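Student: the following comprises the amino acid sequence and a computationally predicted model.
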Amino acid sequence: MKGYYQFKNMIQTEEELRSIIGFPSELVNNKVITYLDNHCLEFISKSPFVVISTSDEFGFCDVSPRGDKTGFVQVLSENQLVIPERPGNKRIDSMRNILSNERIGLLFFIPGLGETLRVNGKATLVTDDELLKNMSFKGKKPLLGIGVEVEECFIHCAKAFKRSGLWEPNSWTDKALLPSAAKIIFEHAKLPNTSVDSIQKRLEEGYSKRLY
């Protein structure tokens, strides 16, 4: 690995940034709405995956994925939705952040569709039994819910997906050449009495037995 690189030319102002990037079009400026309309509702109802962006009171950020059956995010009103919290690694990074800073950003994906739905607003952690029951799967309620008060939503274009070929199987790396999560965890954690195989077994057990 190379040594530390010292950046030489750093942008300091928005004026400098605009001189390079330019300004958004009238269409881009006007596509933002402040509520979930029928188009947003349809998008969310067909989405099995959302990425959550949060930060704590000091600005330390976290981005975390949430995935479930299609339409797993429950819309309560044109300005409210709830994301079920299923069993995870118990780091609770996003949720700890929400407790100290309510601001949240969401990015909804639909497999095969390049455009995404961005939703920004304020979040809170809820344990309302009626809400959680409505999001049960195989008789198991979510541990809690992340309630979001929607303030801003808009469609994001597909350029990043087209550049990356994310949904194009012929652009995917051969599975045999992909990184091993078990090996990465083993070398990062450096715990005694563990091995790549034991960690792989632990991962597979969690995937098969502790999704809900």
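Tutor: Sure thing, it's come through. Residues are numbered from 1 along each chain as shown.
Student: all contacts plus neighbour counts: C-alpha atoms, from now on.
Tutor: OK.
Student: does anything pack onto the longest strand out of those in the chain? Which helices or strands?
Tutor: Looking only at the chain and at elements set by DSSP state E, the strand with the highest residue count is strand 144-156. Helices and strands touching strand 144-156, as assessed by 3 or more Cα pairs under 8 Å, 6 or more residues apart in numbering; DSSP states H and E, comprise strand 80-85, strand 116-126.
Student: hmm, who's touching the very next helix or strand once past it?
Tutor: Per DSSP states H and E, the first helix or strand lying C-terminal to strand 144-156 is helix 159-164. Contacts of helix 159-164 with the rest of the structure, by Cα atoms under 8 Å, 6 or more residues apart in numbering, involve Gly114, Trp167.
Student: list the buried residues of helix 159-164.
Tutor: Judged by neighbour count (16 or more other Cα atoms under 10 Å), helix 159-164 contains these buried residues: Phe161.
Student: and the end-to-end length of stretch 87-106?
Tutor: Chord length of stretch 87-106, first to last residue, is 20 Å (Cα to Cα, to the nearest Å).
Student: report the buried residues of it.
Tutor: Of the residues in stretch 87-106, those buried (16+ other Cα under 10 Å) are Asp93, Ser94, Met95, Asn97, Ile98, Asn101, Glu102, Arg103, Ile104, Gly105, Leu106.
Student: in TSV: those, plus distance to Thr173 and secondary structure.
Tutor: Below are those laid out as TSV (distance: Cα to Cα, whole Å; DSSP: H, G, I helix; E, B strand; the rest coil):
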residue	distance to Thr173	secondary structure
Asp93	30	helix
Ser94	30	helix
Met95	33	helix
Asn97	34	helix
Ile98	36	helix
Asn101	38	coil
Glu102	38	coil
Arg103	36	strand
Ile104	32	strand
Gly105	30	strand
Leu106	28	strand
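Student: which strands or helices does the lengthiest helix in the chain pack on?
Tutor: Among all segments of the chain classified by DSSP state H, the helix with the greatest residue count is helix 196-209. Contact analysis of helix 196-209 by 3+ Cα pairs under 8 Å, 6+ apart lists helix 181-189 as its packing neighbours.
Student: try this one side by side with the last:
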Amino acid sequence: MVFEIKKFEGIISTVEEFELFRTSVGTPSERAANKVISFIDEHVSEFISNSPFLTMATANSEGQCDVSPRGDHPGFVSVIDEQHLFIPERPGNKRMDSAQNIITNPNIGLIFLIPGLGETLRVNGKAYICRDPELLEMSAVNGRVPLFGILVEVQECYVHCAKALIRSSLWKPDLWPEKETLPSVPQMLVDHAKIPNVTSEEVAKSLQEGYVNRLY
């Protein structure tokens, strides 16, 4: 399929153009080409057990994509065996974007992060909405059992290099922006949601109350 994007120059839109461009990029090293494994080994399991945060990429049946964050204490993602892991679903905004995508398109991509470590872990596979009682009980926090979780049938695992995190200085607090200069999320929500007679102060209070009382 060829997309017409008249506003921009240099758009690569065909397989032939891409293959020609790819030759100028070069070929991956032997290490990069061979680093992908198809199961959860001891190294992947150790990485997941130390990760408190991941991003979850899904797409619907039409290919429209969504990336959602997931976070909890290290080890919140359970490695079931060499081919399966389980991600408990904690209370959120109830949009259920990822879950709805999985119903029509089970393909999923995950990136696991560990604070202070530049390298990340990428996991790709098939996802299923899972309500297995044993897995849910195993994922309970403060006596609260999740309603469901995402079961991932692993197809690919591989480490991603640290260049992106080095360039971003993500793990360097001394380079973080001053809090006063950060975007106002409450004001963003007020302007985007356009709910009448709701102020950014009220939204900020509601968000904070949820962060304190509705994490699990």
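Tutor: Sure, I can see it. Here the structure is a predicted model, which means the values were calculated and not measured.
Student: and the TM-score between these chains?
Tutor: The TM-score (TM-score structural alignment, normalised by the length of structure 1) is 0.96; 209 aligned residues with a Cα RMSD of 1.2 Å.
Student: most tightly packed of the helices and strands packed on strand 144-156 of structure 1?
Tutor: Most buried of these by mean neighbour count (mean count of other Cα atoms under 10 Å) is strand 80-85; its value is a mean of 21.
Student: average distance between that one and structure 2?
Tutor: Aligned to structure 2 and superposed, strand 80-85 of structure 1 gives a mean residue distance of 0.2 Å (mean Cα distance after the TM-score superposition for structure 1).
Student: what range does that strand cover in structure 2?
Tutor: Here strand 80-85 of structure 1 aligns to structure 2 at residues 84-89, judged by TM-score structural alignment.
Student: who touches the matching stretch?
Tutor: Looking at stretch 84-89 of structure 2 with Cα under 8 Å, 6+ apart, the contacting residues turn out to be 40, 76-80, 135-136, 139, 146-154.
Student: element containing the residue sitting nearest the centre point of structure 2, please.
Tutor: In structure 2, the residue lying closest to the centroid (Cα atoms, centre = their mean) is Thr55, at 1.1 Å. Assessed by DSSP H and E, Thr55 of structure 2 sits inside strand 53-59.
Student: what's that strand packed up against?
Tutor: For strand 53-59 of structure 2, the elements it packs on are strand 65-71, helix 97-104, strand 107-113, judged by 3+ Cα pairs under 8 Å, 6+ apart.
Student: would you tell me which of those gets closest to Glu30 of structure 2?
Tutor: The closest of those to Glu30 of structure 2 is strand 107-113. By Cα to Cα, the value is 22.3 Å.
Student: what's the counterpart of Ile146 of structure 1 in structure 2?
Tutor: With the correspondence set by TM-score structural alignment, Ile146 of structure 1 lines up against Ile150 in structure 2.
Student: and its match, what does it touch?
Tutor: Contacts were defined as Cα under 8 Å, 6+ apart; by that measure Ile150 of structure 2 touches Phe86, Ile87, Pro88, Glu89, Ala127, Tyr128, Ile129, Cys130.
Student: before we move on, what about Lys94 of structure 2?
Tutor: Contacts here follow Cα under 8 Å, 6+ apart; on that basis Lys94 of structure 2 touches nothing.
Student: if we can go back for a sec, structure 2: matching residues for the longest helix of structure 1?
Tutor: The counterpart of helix 196-209 of structure 1 in structure 2, counting by TM-score structural alignment, spans residues 200-213.
Student: how close does the matching stretch sit to structure 1?
Tutor: On superposition with structure 1, the mean distance recorded for stretch 200-213 of structure 2 (mean Cα distance after the TM-score superposition for structure 1) is 0.5 Å.
Student: residues of that stretch that come out buried?
Tutor: Counting neighbours by 16+ other Cα under 10 Å, one finds that the buried residues in stretch 200-213 of structure 2 are Ser200, Val203, Ala204.
Student: quick check: the last one touching Ser184?
Tutor: No: with contacts counted by Cα atoms under 8 Å, Ala204 of structure 2 stays clear of Ser184, the gap being 9.3 Å.
Student: re earlier: adding distance to Arg167 of structure 2, write the helices and strands packed on strand 53-59 of structure 2 out as a markdown table.
Tutor: Shown next, in a markdown table, are those (distance: least, Cα to Cα, whole Å):
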| stretch | distance to Arg167 of structure 2 |
| --- | --- |
| strand 65-71 | 21 |
| helix 97-104 | 29 |
| strand 107-113 | 16 |
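Student: in structure 1, what range does stretch 27-42 of structure 2 match?
Tutor: The aligned range for stretch 27-42 of structure 2 is 23-38, by TM-score structural alignment.
Student: endpoints of the matching stretch, how far apart?
Tutor: Across stretch 23-38 of structure 1, the straight-line distance between its terminal residues is 29 Å, by Cα to Cα.
Student: mind checking how far it is from the chain centre?
Tutor: The chain centre lies 21 Å from the centre of stretch 23-38 of structure 1; the measure is Cα atoms, centre = their mean, to the nearest Å.
Student: relative to Phe43 of structure 1, how far out is the aligned partner of Phe112 of structure 2 in structure 1?
Tutor: Phe112 of structure 2 maps onto Phe108 in structure 1, with residues paired by TM-score structural alignment. In this structure, Phe108 of structure 1 and Phe43 of structure 1 are 8 Å apart, going by Cα to Cα.
Student: what of Ala160 of structure 1?
Tutor: Separation of Ala160 of structure 1 from Phe43 of structure 1 (Cα to Cα): 19 Å.
Student: hmm, Gly67 of structure 1 is touching Arg86, no?
Tutor: No: distance between Gly67 of structure 1 and Arg86: 9.3 Å, which falls outside the contact criterion (Cα under 8 Å).
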